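Q: Kindly return the folded structure for what I paste below:
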Amino acid sequence: MRADAKHNYSHILATARGVIAEFGTDASMRDIARKADVGLATLFRHFPTREALLDALLRESLEELTAAAATLQASTAPDVALVSWLREAVAFVRLYSGVVTLMAAALSDPNSALHVSCANLRSAGTRLLENAQAHGMAEKEMTGSDLFALIAALGWLGDQSSFASRSEYLFEVISNAVLSVRTPRQQ
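A: A predicted model of the protein is given here:
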């Protein structure tokens, strides 16, 4: 990639990150191009679809969350690892309004640009959940898909102004329900 093209690519991504954080995943591609001070054709040359732009924008964060799961599993008690990762995942989906819908759709569409990243993320969460279950610390009936759905639900709650003030409390209620064994400090 030429230096100017690489600069445009990075600049568009940085601009898109801000626009999407402010207006959600339905932000106008035209607005992104305008704020990045590039032509719409330049934007579409780098990112032919909204999903391609979102994949480039979100892939790094999704990969970081996936790596965080492995790190937590290797270095932390299973129940603490699961709740810590759950908290990080919920914080991520709250950052980008509308990302939950995209991630859920990507999981059921193997042709989606986001499919691999989202599937890897769900697998990482599933491993943490299964590890906690194997140690008798998490509800046995819960699945990785259930955990992913809870991330989506908790992220959605944080986006709703009428629930936002209670989102931390609701996170604690949900995480306590996921874990079947709690230490006195956590109860």
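
Q: Please count neighbours and contacts with C-alpha atoms only from this point.
A: OK.

Q: doesn't residue 144 make contact with residue 129?
A: Yes. Residue 129 lies in contact with residue 144 (Cα atoms under 8 Å); the separation is 6.9 Å.

Q: who's more crowded, these two?
A: residue 129 (29 against 18; other Cα atoms under 10 Å).

Q: Could you verify that the more buried one is part of a strand?
A: No. Assigned with DSSP: H, G, I helix; E, B strand; the rest coil, residue 129 falls outside any strand and is helix.

Q: For it, give its distance to residue 86.
A: Separation of residue 129 from residue 86 (Cα to Cα, to the nearest Å): 10 Å.

Q: what's the answer for residue 176, then?
A: Distance, residue 176 to residue 86, using Cα to Cα: 12 Å.

Q: Excluding chain neighbours, what is closest to residue 180?
A: Nearest residue to residue 180, sequence neighbours excluded (Cα to Cα, 6 or more residues apart in numbering): residue 138, at 4.8 Å.

Q: burial measure for that neighbour, as a count.
A: 25.

Q: ok, now which ones touch it?
A: Neighbouring residues of residue 138 by Cα atoms under 8 Å, 6 or more residues apart in numbering: 79, 129, 132, 178-181.

Q: which of these are buried?
A: Among the contacts of residue 138, those classed as buried by 16 or more other Cα atoms under 10 Å are 79, 129, 132, 178-179, 181.

Q: So which of the residues you listed are in helices?
A: Judged by DSSP state H, helices contain the following of these: 79, 129, 132, 178.

Q: Relative to residue 36, which of those residues is nearest.
A: Using Cα to Cα, residue 129 comes nearest to residue 36 of those, at 40.7 Å.

Q: Can you give me the distance of that closest one to residue 157?
A: In this view, residue 129 and residue 157 are 22 Å apart by Cα to Cα.

Q: I'd like the structure of this one too, to check against the first:
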Amino acid sequence: MRADARRNRERLLRAARDTFAEQGVDGSLEEVARRAGVGVGTLYRHFPARDDLIEALLHERFERTIAHAESLREGGDPWAAVEAYLRDVLSDAATFRGVAASIKATMHDASTPLGTVCALSRQGWSTLLEWARAEGVVRADADADDVLRVVYGIAWAADQRRARRPDSDPRIEPMLRIVLQGLRS
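A: Next up is the predicted model:
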């Protein structure tokens, strides 16, 4: 990628972070281009569809989440690793209003950009969960995809609550504690 194209891409990602933080993932793509100081055509050359832009924003977050899980795994405490990973996943899914629904809709569709990055996250989680199960700290019947669906469900529920009552507590932590208690062996 040429240097000017790389700079445009980075500006578009920064502008998308800001726009989506304010307006959710359904925010105006024209606003993203305006904030980045580029034309809409430049935006679409880099990100042909909205999901491509969302994927690019989440990809680096998911990679950090997986790296964090690996570092915790090296620390040798499987329960701490499981708890931290699920908190990170929940934080990633709650990054922008509407992103949890986008993830939920495409998490098992590897033909989409967002589905591809979700597969990366699921793979890291599956490895971590298998380790925790082998160590006896997680229920033997815990299914990796089911746990992620519940966590994304929490993010979606919190998102819905924020949409109805923006100043309210989305109650993420109490819901996550219930999931963690149910997951522990």
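
Q: Show residues contacting stretch 24-32 of structure 1.
A: 12, 15-16, 19-20, 40, 43, 50, 54, 96-99.

Q: ditto for stretch 86-101 of structure 2
A: So stretch 86-101 of structure 2 is contacted by 20-21, 23-26, 54, 58, 61-62, 65, 103, 151-156, 158-159, 176 (Cα under 8 Å, 6+ apart).

Q: at 7 Å instead, please
A: 20-21, 24-25, 61, 65, 151-152, 155-156, 159 (Cα atoms under 7 Å, 6 or more residues apart in numbering).

Q: Type out the PyMOL command that picks the buried ones from those residues.
A: Per 16+ other Cα under 10 Å, the buried members of the contacts of stretch 86-101 of structure 2 correspond to this PyMOL selection:
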select buried, resi 20+24+25+61+65+151+152+155+156+159
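
Q: export the contacts of stretch 86-101 of structure 2 to a markdown table and tack on secondary structure and distance to residue 107 of structure 2?
A: Listed next are the contacts of stretch 86-101 of structure 2 as a markdown table, based on DSSP: H, G, I helix; E, B strand; the rest coil; distance: Cα to Cα, whole Å:
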| residue | secondary structure | distance to residue 107 of structure 2 |
| --- | --- | --- |
| 20 | helix | 20 |
| 21 | helix | 21 |
| 24 | coil | 19 |
| 25 | coil | 16 |
| 61 | helix | 15 |
| 65 | helix | 16 |
| 151 | helix | 12 |
| 152 | helix | 10 |
| 155 | helix | 14 |
| 156 | helix | 14 |
| 159 | helix | 17 |
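
Q: excluding its backbone neighbours, what's nearest residue 68 of structure 1?
A: Sequence neighbours aside, residue 85 is the residue nearest to residue 68 of structure 1 in space, at 7.2 Å (criterion: Cα to Cα, 6+ apart).

Q: does the one you found belong to a helix or a strand, and which?
A: Using DSSP states H and E, residue 85 of structure 1 sits in helix 78-95.

Q: so how far does that helix sit from its counterpart in structure 2?
A: Compared with structure 2 after fitting, helix 78-95 of structure 1 has a mean deviation of 1.0 Å; criterion: mean Cα distance after the TM-score superposition for structure 1.

Q: what range in structure 2 does that helix sit on?
A: Following TM-score structural alignment, the partner segment of helix 78-95 of structure 1 in structure 2 covers residues 78-95.

Q: what do you get for stretch 18-26 of structure 1?
A: Going by TM-score structural alignment: stretch 18-26 of structure 1 matches residues 18-26.

Q: how much does stretch 167-178 of structure 1 stray from structure 2?
A: Stretch 167-178 of structure 1 differs from its equivalent in structure 2 by a mean of 1.6 Å after superposition (mean Cα distance after the TM-score superposition for structure 1).

Q: gap between that stretch and the chain center?
A: Relative to its parent chain, stretch 167-178 of structure 1 has a centroid offset of 18 Å by Cα atoms, centre = their mean, to the nearest Å.

Q: ok, which stretches of structure 2 are helices?
A: Secondary structure of structure 2, counting by DSSP H: helices at 3-23, 29-36, 40-46, 50-75, 78-93, 99-106, 113-134, 144-164, 172-183.

Q: so how far does the fourth one sit from its counterpart in structure 1?
A: Spelled out, that is helix 50-75 of structure 2. By mean Cα distance after the TM-score superposition for structure 1, the fitted helix 50-75 of structure 2 averages 1.5 Å away from its aligned residues in structure 1.
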